[in-house]
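Participant: Make a model of this:
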Amino acid sequence: MTEQQKHFPEFYVTAPQACPYLPGRLERKLFTHLTKEKPDTLIDNLLRGGFRRSQNIAYMPYCEGCHACVSVRVVVDGFTPGRTMRRVTERNRSISAARCRPEPTSEQFALFRRYIDARHADGGMADMTVLDYAMMVEDSVINTFVTEYRAKPEGALDSDPETWPLTAAALCDLLSDGISMVYSFYDPEADHASLGTYMILEHIAYARQLGLPYVYLGYWITGSRKMAYKMRFQPLEQLGPNGWVPHPGD
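Facilitator: Okay, the predicted model is just below:
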């Protein structure tokens, strides 16, 4: 491998396969490998410029004739939660959030499997093993962390939250201008708690605490009901041919 290959990305394109979000369409991805030899600024620019990370691969949609996938990010300083979101925060006021190193645990995997089996049993992650999960969490060359959310049992001591049961977790990357939420999962039996919404709200608050202007939510997909929830976190910006611009809303 030449020095140029070590420090600059080589891009590849996947073969067409069925789109998991829009029935009847095919998807392809443009991707590159992330290695320790790649400059940190290059990787940061990729992830701020529309690429998503899965382990040590950065990828983005590369679908012929389709531009439904749009990168979106929440503008932290402009975000004000509405009444419904304030209720979600209040509903989860007894949850303790802790930032952890990207080190997989058996407790995380057990929760992850319950979530996948209940919500995405026919998806691409349905067959993930404990080894696959470990690689998803720890295989990263950048600043990655896990936020663990633990629910306080009745009668438990406030001073001992690390003993509370794990109810949700979010794998995130820390970028130069924000937090990129890579993947999150939660107790599928806790629908009433709106934990998916709560985790985004909590990371917006954390980004504000760190002085970071954005929380990256990945792709919003035109016509996909699964991605409609992202529109609730306004103001939202989308990445277009001329850079990041305000998203017009759904």
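Participant: contacts and neighbour counts: CA atoms only from here.
Facilitator: Noted.
Participant: show me the residues around the residue lying closest to E138 once chain neighbours are set aside that make contact.
Facilitator: In space, and not counting its chain neighbours, E138 is closest to P102: 5.2 Å by Cα to Cα, 6 or more residues apart in numbering. P102 is in contact with 137-138, 144-146, 171, counting by Cα atoms under 8 Å, 6 or more residues apart in numbering.
Participant: what about P102, distance to S176?
Facilitator: Taking Cα to Cα, to the nearest Å as the measure, P102 and S176 are separated by 18 Å.
Participant: Likewise for M60?
Facilitator: 20 Å.
Participant: So for those two, which sits in the more crowded spot?
Facilitator: Counting neighbours by other Cα atoms under 10 Å for M60 and for S176 shows that M60 has the greater number, 23 against 15.
Participant: helix/strand/coil for the more buried one?
Facilitator: Here M60 takes the strand state, with states given by DSSP: H, G, I helix; E, B strand; the rest coil.
Participant: okay, now A190: neighbour count?
Facilitator: Other residues within reach of A190 by the criterion other Cα under 10 Å amount to 11.
Participant: How about C172?
Facilitator: Applying other Cα under 10 Å, we find 23 other residues in the vicinity of C172.
Participant: Now it: which helix or strand?
Facilitator: Taking DSSP states H and E as the criterion, C172 maps to strand 166-175.
Participant: do I43 as well
Facilitator: Taking DSSP H and E as the definition, one finds I43 inside helix 40-48.
Participant: Could you list the residues in contact with that helix?
Facilitator: The set of residues external to helix 40-48 that reach it, using Cα under 8 Å, 6+ apart, is 8, 34, 53, 58, 142, 175-176.
Participant: one more to put side by side:
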Amino acid sequence: MSHQRPLGPIVFHRSGPMSCPYLEGLVEQQLFMELGGPNAQETFEHLSLYGFRRSHHIVYRPTCNACQSCIPVRIRVADFQNKRRYRKIRNRNADLTREDVGQRATEEQYRLFSRYVKSRHGDGDMASMSIRDYSNLVVASPVDTGLLEWRTPSGYLMATCITDRLGDGYSAVYSFFDPSEDRRSLGVFMILSLIDLAIEAGKPFVYLGFWVPGSPKMDYKASFEPIEGFYRGVWTEIRDKDSWGPVTTSPCGKTL
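Facilitator: Now for the predicted structure:
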């Protein structure tokens, strides 16, 4: 699959130091650029090949001076190992029906989003988002973004995934679900569904954002095999996960 280089120069900025959201007590900095204009999709697809992630109209990647623990990762779907654990998760959610609803952000989704965020990330910025803020996650996206919904036979909205569509796969932007349904492992189930979609569409990858060795809330990403990490300029299959970090030195270990 070929990828054309985006037209025109790409102007990057570097953020100031911020509290690291993944490793307690550390600080982070980001390399970022603003997406917009007729070449936004092409630019985003090009940068995704170099480990960049999208949030709203910003494409970013951590660029910490003394820490390299944030590893962009993607699942190579053609060789995906459908382990017994994953088959059990699929079976537990066999009653759910998936629907691609395009960019239709709804109040029902927002209520589920609010419940999830307040339950799992109540101290974060997203906990105070309004319905307009939520809607803008999708409708204000400068690239090809859509929503996937999973419902029970009675029509109850169980889970939603905001997804970017790329030429070489799907990128899971943000997923949320009923926080009272832990037994279903809905976060993992949605990734399994994206793998299915990629295989059906003949696309080779599902992008999961950043895996951070040493961060418990990110451990699940490394359980999918085979998974590739973007490190030192190339995508490399992650085989020995323990050898990948966290990679920090003392300057990054200072709090703000």
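Participant: coming back round to it: and the next helix or strand past the strand holding C172 of the first structure?
Facilitator: Taking DSSP H and E as the definition, the helix or strand that follows strand 166-175 of the first structure towards the C-terminus is strand 178-186.
Participant: Contacts only, for the counterpart of M158 of the second structure in the first structure.
Facilitator: Applying TM-score structural alignment, one finds that M158 of the second structure aligns to T167 in the first structure. T167 of the first structure is in contact with 111, 148-151, 186-187, counting by Cα under 8 Å, 6+ apart.
Participant: would you list those residues in JSON lines and tack on distance to T222 of the first structure and neighbour count?
Facilitator: Rendered in JSON lines, the data for the contacts of T167 of the first structure read as follows (distance: Cα to Cα, whole Å; neighbours: other Cα atoms under 10 Å):
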{"residue": "L111", "distance to T222 of the first structure": "30", "neighbour count": "19"}
{"residue": "E148", "distance to T222 of the first structure": "31", "neighbour count": "22"}
{"residue": "Y149", "distance to T222 of the first structure": "31", "neighbour count": "24"}
{"residue": "R150", "distance to T222 of the first structure": "34", "neighbour count": "20"}
{"residue": "A151", "distance to T222 of the first structure": "35", "neighbour count": "20"}
{"residue": "Y186", "distance to T222 of the first structure": "25", "neighbour count": "25"}
{"residue": "D187", "distance to T222 of the first structure": "28", "neighbour count": "20"}
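Participant: biggest separation within these, which pair?
Facilitator: In these, two members sit farther apart than any others by Cα to Cα. They are L111 and A151, at 13.2 Å.
Participant: mean shift of the helix or strand where Y86 of the second structure lies relative to the first structure?
Facilitator: With elements taken from DSSP H and E, the one containing Y86 of the second structure is helix 84-92. Average distance, helix 84-92 of the second structure versus aligned residues of the first structure after superposition (mean Cα distance after the TM-score superposition for the first structure): 0.6 Å.
Participant: Can you show me the strands along the second structure?
Facilitator: Along the second structure, counting by DSSP state E, strands occupy 13-14, 18-19, 27-28, 30-34, 53-55, 58-62, 71-76, 97-100, 145-151, 157-166, 169-177, 205-211, 227-231, 234-237.
Participant: now those in JSON lines, with distance to K217 of the second structure?
Facilitator: Compiled in JSON lines, the strands of the second structure are given as follows (distance: least, Cα to Cα, whole Å):
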{"stretch": "strand 13-14", "distance to K217 of the second structure": "26"}
{"stretch": "strand 18-19", "distance to K217 of the second structure": "17"}
{"stretch": "strand 27-28", "distance to K217 of the second structure": "17"}
{"stretch": "strand 30-34", "distance to K217 of the second structure": "20"}
{"stretch": "strand 53-55", "distance to K217 of the second structure": "18"}
{"stretch": "strand 58-62", "distance to K217 of the second structure": "18"}
{"stretch": "strand 71-76", "distance to K217 of the second structure": "14"}
{"stretch": "strand 97-100", "distance to K217 of the second structure": "25"}
{"stretch": "strand 145-151", "distance to K217 of the second structure": "23"}
{"stretch": "strand 157-166", "distance to K217 of the second structure": "18"}
{"stretch": "strand 169-177", "distance to K217 of the second structure": "14"}
{"stretch": "strand 205-211", "distance to K217 of the second structure": "9"}
{"stretch": "strand 227-231", "distance to K217 of the second structure": "17"}
{"stretch": "strand 234-237", "distance to K217 of the second structure": "21"}
